[in-house]
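Participant: Output the structure for:
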Amino acid sequence: MSDSAIAQHQPSDKEVRLVIAASSAGTIFEWYDFFIYGTLAALIGAAFFPSDNETLQTLLVWAGFAVGFGFRPLGAILFGFLGDRLGRKYTFLVTVTLMGIATAGVGLIPSAASIGIAAPIIVIGLRILQGLALGGEYGGAAIYVAEHAPPEKRGFYTSFIQASVVGGFVLSIIVVLLCRSLIPPDDFAAWGWRVPFLVSIILLVISLWMRLKLSESPVFKAMKEAGETAHNPFVESFTYPGNKKRIFVALFGVTGVLTTIWYTAFFSGMSFLRGPMRMDDQLVEIVLLIAGTISMSFYLLVGKWSDRVGRRKPIIIGALASLALLFPVFWGMGSLANPGLARSSAEAPVVVEGAECTYDPFAEKQSTQCGRMLADLTALGVSYSIDRNACGPLDECAAGAWSIGDQTYIYDGLDDAQRKADVKAKLEAAGYDFADQTPPLGSIIGIIGLLCVLGMLSALTYGSVAALLSEMFPPRIRYSSMSIPYHIGAGYLGGFLPLIASYIVATTGNAYSGLWYTWVVVAFGVVIAWWGLPSGPPRDFADSHDDPPVSPAMP
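Facilitator: The predicted structure is shown next:
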């Protein structure tokens, strides 16, 4: 495919602006559809995954969240094939339609109290459709913008797609806050939470209207006229010379890094402040709205910067900075959001005694009293340690011996409600505060600042990625080749992060222990990125010195 063939199809500046606006808006709407589930996780749990075990209910919600991500790679294969065979434009028209319909469907499902087990099953089915749609959306939008952009501005232009992912998260919070302000709290908990899901129908209409105005990518037009489109993009993605290495690097060195940092910054940040830090739900949403809106600009700055310094440098800097700052940033947010909790944990630490004391977060009811003790502490968000050598008589171990500071307690024969109330009362007597927290203004500003630090770390590892992945793969199989590793990484390494991190926190009793998952994935990823990403100024695939140019004769 010659440069002159592509040049014949080059869009005007006005068309490029329309491409960026329509692609970014569609991406915002589609990620809004996907993220509204996480933003309303607590209410979704009560409606579709009710359980006496609060931790299990939370884990089931995040498991449903993860299911959607788990099907993203299949969507990438399916829509990547269509995008490389039929075109970029029509493929992401299909993906945004599928996403809008599936999201609205969640808002129409009767609760588990009405239809029983059918409710969560239908929710999971719709999450699967959302995952399939999202698997085709990002690659299509990113490539579409990249193939319209001049090479010297590709990082900046595609950074609008990266910022749009955060935009979808911000939009989900805006809609939830508006609904909360217009609907009384009891009504919002009963039925009002469904409104944000139904809003996706309006967003779908707007997105389709904008995207139907677009023409096909100039690169795809040129390939189609020259008869150079791939016969089987999926197979060629793994047989094209050098592509296996590029897919491996894209999966672990790029996507694994960016996706775990992104979800830690926004979803783990939200769960951390709402859960163990007990900040008021609406205040958490406002804080994340402000931090997310500010952070969107970081992606544009990084994308523009990468056009000068290359794509590798921002990713390496962001990953290394994340390893150094991840725990300190969350420690700082914890001390600002709920300083009393840290003080109580230091002055009156909770120790549970029992050689056989174990806790299964996925069990509806724990098999031992000691396990129920741990379940109660986990539900309250209280950190604990287990002393397996300090247990007294066997009957005390079975009953669950525990201490707050120097005071030791044993309970047995209480029903669940009595036991939970008793544990909570004893902790409150020792200085623990379980009321919703509303930190002073200075602390709120500090929390927003720390969330913006996480936003900057995400921007460094994500802002230039659409341009990077477009440049890493040959045009004839670009949609498939970049979508497959991106959505495997984002679907499994990132999508399962809330579930895995919540499980780690539940089993360790430490509100910060879930961050180790992110730290390990990023540490491995930065090694792969250092080894596999090209250094120096950005280059088109055909200009790469390490990779063969696209050959029209290749089968």
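
Participant: from here on, contacts and neighbour counts on C-alpha atoms
Facilitator: Fine.

Participant: Residue 124 - how many residues pack around it?
Facilitator: Counted with other C-alpha atoms under 10 Å, residues neighbouring residue 124 total 20.

Participant: Now do the buried residues in the helix or strand encompassing it.
Facilitator: Secondary structure from DSSP states H and E places residue 124 in helix 118-148. Neighbour counts over helix 118-148 (16 or more other C-alpha atoms under 10 Å) mark 119-120, 122-148 as buried.

Participant: I'd like to know which elements whichever helix or strand comes after that helix is packed against.
Facilitator: Reading on from helix 118-148 to the C-terminus, the next helix or strand found by DSSP H and E is helix 154-182. Here helix 154-182 touches helix 13-39, helix 118-148, helix 195-198, helix 281-309, helix 465-472, going by 3 or more C-alpha pairs under 8 Å, 6 or more residues apart in numbering; DSSP states H and E.

Participant: Present those helices as JSON lines; the columns should include distance to residue 490.
Facilitator: Shown next, in JSON lines, are the helices and strands packed on helix 154-182 (distance: least, C-alpha to C-alpha, whole Å):
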{"stretch": "helix 13-39", "distance to residue 490": "13"}
{"stretch": "helix 118-148", "distance to residue 490": "10"}
{"stretch": "helix 195-198", "distance to residue 490": "23"}
{"stretch": "helix 281-309", "distance to residue 490": "18"}
{"stretch": "helix 465-472", "distance to residue 490": "13"}
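
Participant: what's the closest of these to residue 80?
Facilitator: helix 118-148 (6.3 Å; C-alpha to C-alpha).

Participant: quick one: that closest one to helix 13-39, angle?
Facilitator: Here the directions of helix 118-148 and helix 13-39 differ by 160 degrees (axes from the mean of the first three to the mean of the last three C-alpha atoms, to 10 degrees).

Participant: here's the other one to compare against:
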Amino acid sequence: MKDNIDNTQIDTNGIEKEDITVVDPQMARKAVFAAGVGNAMEWFDFGIYSYLAVTMGKVFFPNMTGTSQLVYTFATFAIAFLVRPFGGMFFGMLGDRLGRKKVLSITLIIMALATLSIGLIPSYDSIGVTATVLLLIARLVQGFSTGGEYSGAMTFIAESTADKKRGFMSSGLEVGTLVGYIAGAGLVTLLTFIIGDEKMLAWGWRIPFLIAAPIGFIGLYLRAHLEETPAFKAMEEEQAEERDHVSMKDIFLYHRKSLLIAVAIVMFYNIVYYMVLSYMPSHLSAVLGYGDTKGLLLILIVMFIMIPIVLAMGYFSDRIGIKRILIAALIGLLVLSIPAFKLIGNGNNLLVFSGLMILAVLLAAFQGTMPSLLPSLFFTDVRYGSLAITYNISASLFGGTTPLIISWLIKETSNRTMPAFYMMAACLIGIIVVALFVEETSGKALRGSPPAVEGKSEVHEAYKESKDEIWWEEEKQEIERKMEESPQ
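Facilitator: Now for the predicted structure:
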């Protein structure tokens, strides 16, 4: 929501007071809630496959056994990530043209229907290899939808909140992700406990997929009643007459540095993310020999505890800065990954839980900061598209393949600490990128937007801080200069 401030305009090279966006706190909270709930629905749909990985392997790959069966199951998991970049390109560019709200509604519908279809596929025993092919098609549709979902939700929340609270408010998106995963894990755990492994394998695995459609339409209802983000509306008003849509070619030509930084950040984030939340339940059961219910229950408890930690990380990022939190978490993983996996492989319930919590707390530091950091890397007119492209390319290369690669490494080496080494390598790269190439943006305006404040009383202070030149102006001028010099 943008209010006009009744002050005399001052001729400066920076902004004028009437340009400052005054965000309605109630609308901002509504945006966070709706995006977070929709994201929870989306990741419930996407996450239940992870938590049913062992069962799905038996249903669709019955000729395989042990870790080989798990490798094939996670190959099916990873294949959805192959189309995520294409979904990101399609929905991202569409979101920069039509708006964030419309595209987020479309992605939610597609995901709900694709997940529902998985629950309707006959087993391998019924129709043979056709069942596996149908599963792959449904997973590809899920991946295409997810390509536009998470980056769009990040963009929507970041553009709907005041600068000084962007870290805390954006962390609500990851709370939604955890709630979705918790709902998926909780449902699978409860079903397994009630009906037992045998009935779960026969027909119980279908239930989580079959309830996806009604859950998805709840999220759709919430998103349909949102307003477009203030940043996007302001850009449309400013460029109403002469606006030319930025092409994908322009993004790769003139925003290359931000693209590369985002790819590297998403790389280490996704490796840790999918290691802890997607791969770990199967590691506990298939590799370490825990029962399916016990492994899922441990992860479920860990995720519940992570929720307040994620919010705390978002809160402190607004006060001490995103970079400090990220670098501390990366160093923590570099030092503690091996001890954590040693504890997880110990067999003692308390020690296993302690090892999981070490990884979970450090992952929570990423989850509390990424939803505000990543959108700040790009200008408003290319934010959704650029973020969708980079996030999904990196997630496809490094995130979705993590369970598959780790399963294969353990199978080939018989070393149960291989996940720790893989994670440490990613975090070492992350430390270099964050320390040298990421600018601190906590409390600052988003690239391409004037400052966003929570009330009219804050306008004067925001104006004083940016009246000469807003922080991204020089970077914007350099991009415009390159575009003018480039042959058409």
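
Participant: And the TM-score between these chains?
Facilitator: Overlay of the two chains. TM-score (TM-score structural alignment, normalised by the length of structure 2): 0.86; 445 aligned residues with a C-alpha RMSD of 2.2 Å.

Participant: returning to that earlier point: mind checking how far the helix holding residue 124 of structure 1 is from the chain centre?
Facilitator: Using C-alpha atoms, centre = their mean, to the nearest Å, the mean C-alpha position of helix 118-148 of structure 1 is found 13 Å from that of the whole chain.

Participant: Pull up the aligned stretch in structure 2 for that helix.
Facilitator: With TM-score structural alignment applied, helix 118-148 of structure 1 matches the range 130-160 in structure 2.

Participant: which one of the helices and strands packed on helix 154-182 of structure 1 lies closest to residue 214 of structure 1?
Facilitator: That would be, of those and by C-alpha to C-alpha, helix 13-39, which comes in at 6.7 Å.

Participant: what's the spacing between whichever helix or strand comes after the closest one and its chain's center?
Facilitator: As assigned by DSSP H and E, the chain's next helix or strand after helix 13-39 of structure 1 is helix 41-48. Relative to its parent chain, helix 41-48 of structure 1 has a centroid offset of 18 Å by C-alpha atoms, centre = their mean.

Participant: and helix 41-48 of structure 1, which stretch of structure 2?
Facilitator: Counting by TM-score structural alignment, helix 41-48 of structure 1 corresponds to residues 53-60.

Participant: how much does the matching stretch stray from structure 1?
Facilitator: Its aligned residues in structure 1 lie a mean 1.0 Å from stretch 53-60 of structure 2 after superposition (mean C-alpha distance after the TM-score superposition for structure 1).

Participant: Now the counterpart of residue 384 of structure 2 in structure 1: closest residue in space that isn't a chain neighbour?
Facilitator: Structural alignment (TM-score structural alignment) places residue 384 of structure 2 against residue 479 in structure 1. Nearest residue to residue 479 of structure 1 in three dimensions, chain neighbours excluded: residue 80, at 5.0 Å (C-alpha to C-alpha, 6 or more residues apart in numbering).

Participant: Give me the distance between that neighbour and residue 134 of structure 1.
Facilitator: Residue 80 of structure 1 sits 11 Å away from residue 134 of structure 1, going by C-alpha to C-alpha, to the nearest Å.

Participant: Residue 294 of structure 1 now?
Facilitator: Taking C-alpha to C-alpha, one finds residue 294 of structure 1 at 25 Å from residue 134 of structure 1.

Participant: same thing with residue 148 of structure 1?
Facilitator: Relative to residue 134 of structure 1, and taking C-alpha to C-alpha, residue 148 of structure 1 is found at 22 Å.

Participant: where does the equivalent of residue 354 of structure 2 over in structure 1 land in three-state SS?
Facilitator: By TM-score structural alignment, residue 354 of structure 2 lines up with residue 449 in structure 1. Under DSSP: H, G, I helix; E, B strand; the rest coil, residue 449 of structure 1 falls in the helix class.

Participant: Contacts only, for residue 449 of structure 1.
Facilitator: Residue 449 of structure 1 makes contact with residue 291, according to C-alpha atoms under 8 Å, 6 or more residues apart in numbering.

Participant: can you do 10 Å?
Facilitator: Neighbour list for residue 449 of structure 1: 287, 290, 291, 294, 329, 333, 443, 455 [criterion: C-alpha atoms under 10 Å, 6 or more residues apart in numbering].
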